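**Student:** need a 3D model of the sequence below.
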Amino acid sequence: MLLSNTIYIKIYENRVYIRNIDDRKEIELSSTSPFTTERLLIGNFTVAQTLLIKGIKIVMGKKFFVPIILMHPIEKIDGGLSQVEERVLKDLAIIVGAQKITLWVGQELTDKDVLQKVKQKQ
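**Tutor:** Reported below is the predicted structural model:
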């Protein structure tokens, strides 16, 4: 059985909030190069990827646990996510090493809510 940490990632225009639910470590990072475009929350995949990798390393520390990630886009979500936007978010989670991925569009979640949502997904 793999050890894992549950990670809650909120994505805003050109910044991310990452919280390790299990360790309660969190960080908010802003991108020096924009990853948001006029039309897309994640328009520059590589910049968003670099920022997420940096943040995951900070909240995970030196542990080699495979994260369970809940991705939560906060901005530029009018009308919900398109299939392409869902794919971008899932691909980002895979690249940062996610074992399981849950996407959420809606109100911001408490730690308890995050754990319930990822458990429902399993």
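**Student:** only C-alpha atoms from now on, for both contacts and neighbour counts.
**Tutor:** OK.
**Student:** hang on, residue 22 in a helix?
**Tutor:** No. Under the criterion used here (DSSP: H, G, I helix; E, B strand; the rest coil), residue 22 is coil, not part of a helix.
**Student:** so it touches residue 5, yeah?
**Tutor:** Yes. With contact taken as C-alpha atoms under 8 Å, residue 22 and residue 5 are classed as touching, separated by 6.1 Å.
**Student:** what's the end-to-end length of stretch 34-41?
**Tutor:** 10 Å (C-alpha to C-alpha, to the nearest Å).
**Student:** hmm, back to that, of residue 22 and residue 5, give the one with the bigger neighbour count.
**Tutor:** residue 5 (20 against 13; other C-alpha atoms under 10 Å).
**Student:** the residue nearest to the more buried one when sequence neighbours are not counted and residue 14, how far apart?
**Tutor:** If you skip the residues right next to it in sequence, residue 5 has residue 67 as its closest partner in space, 4.8 Å away by C-alpha to C-alpha, 6 or more residues apart in numbering. For residue 67, the distance to residue 14 (C-alpha to C-alpha) stands at 23 Å.
**Student:** one more sequence to fold, the one below, so I can look at both together:
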Amino acid sequence: MRPSLYLKLSCNQMHLTHVQSARTLHLHADPAFSNVRLLVADFAAAQQLLQSGVTELLPRRFLRLSWPPQLLIQPLERLEGGLSQIEERILLELGLGCGARKVRLHLGAELDSAGVIAKLRR
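**Tutor:** Just a heads-up that it's a prediction; the model follows:
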């Protein structure tokens, strides 16, 4: 089974969970990737932070056996009026840039592991 990752994205913070093991990382941006208008304003900084989290969460031996992972991204802030097509594209590209095979977006209540798996199966 391919690893499933759940990314909850807040201003300058990422909460990345490996669904199968329930291991979670709380990543704080330095430099900041958010600004007053956009959740991801500095794409390179956000991508570097996410990539470091994925590398830390999925050991090398695990990577060889089941790479690439699938990723569900849930933005938690700056959602007034919904996401624009540009914001959706930024989030999808962020996931693909960290090496995910499949990237899905979720707007709504936070999910448990079964909910994440269900969203990724669609």
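**Student:** quick one: TM-score?
**Tutor:** Overlay of the two chains. TM-score (TM-score structural alignment, normalised by the length of structure 1): 0.93; 118 aligned residues with a C-alpha RMSD of 0.9 Å.
**Student:** who's more crowded, residue 67 and residue 14 of structure 1?
**Tutor:** Counted by other C-alpha under 10 Å, residue 67 of structure 1 and residue 14 do not tie: residue 67 has more neighbours, with 24 against 21.
**Student:** aligned against structure 2, show me the partner of residue 111 of structure 1.
**Tutor:** Aligned against structure 2 by TM-score structural alignment, residue 111 of structure 1 finds its counterpart in residue 113.
**Student:** burial of its match, as a residue count?
**Tutor:** Taking other C-alpha under 10 Å as the neighbour definition, residue 113 of structure 2 ends up with a count of 17.
**Student:** could you pull up the residues touching the nearest residue to it once chain neighbours are set aside?
**Tutor:** Counting by C-alpha to C-alpha, 6+ apart, residue 19 is the residue found nearest to residue 113 of structure 2 once chain neighbours are left out, at 5.7 Å. Listed by C-alpha atoms under 8 Å, 6 or more residues apart in numbering, the contact partners of residue 19 of structure 2 are 3-6, 113, 116.
**Student:** aligned to residue 19 of structure 2, what sits in structure 1?
**Tutor:** For residue 19 of structure 2, the residue aligned by TM-score structural alignment is residue 21.
**Student:** quick one: that match from residue 37 of structure 1, how far?
**Tutor:** Plainly put, residue 21 of structure 1 is 30 Å away from residue 37 of structure 1 if you go by C-alpha to C-alpha.
**Student:** now do the helices in structure 2.
**Tutor:** Here structure 2 has its helices, by DSSP state H, at 43-57, 60-66, 85-97, 113-121.
**Student:** and those as JSON lines, adding distance to residue 73 of structure 2?
**Tutor:** Output for the helices of structure 2, formatted as JSON lines (distance: least, C-alpha to C-alpha, whole Å):
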{"stretch": "helix 43-57", "distance to residue 73 of structure 2": "11"}
{"stretch": "helix 60-66", "distance to residue 73 of structure 2": "20"}
{"stretch": "helix 85-97", "distance to residue 73 of structure 2": "7"}
{"stretch": "helix 113-121", "distance to residue 73 of structure 2": "10"}
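**Student:** residue 9 of structure 2 -> structure 1?
**Tutor:** Matched across to structure 1, residue 9 of structure 2 falls on residue 11, judged by TM-score structural alignment.
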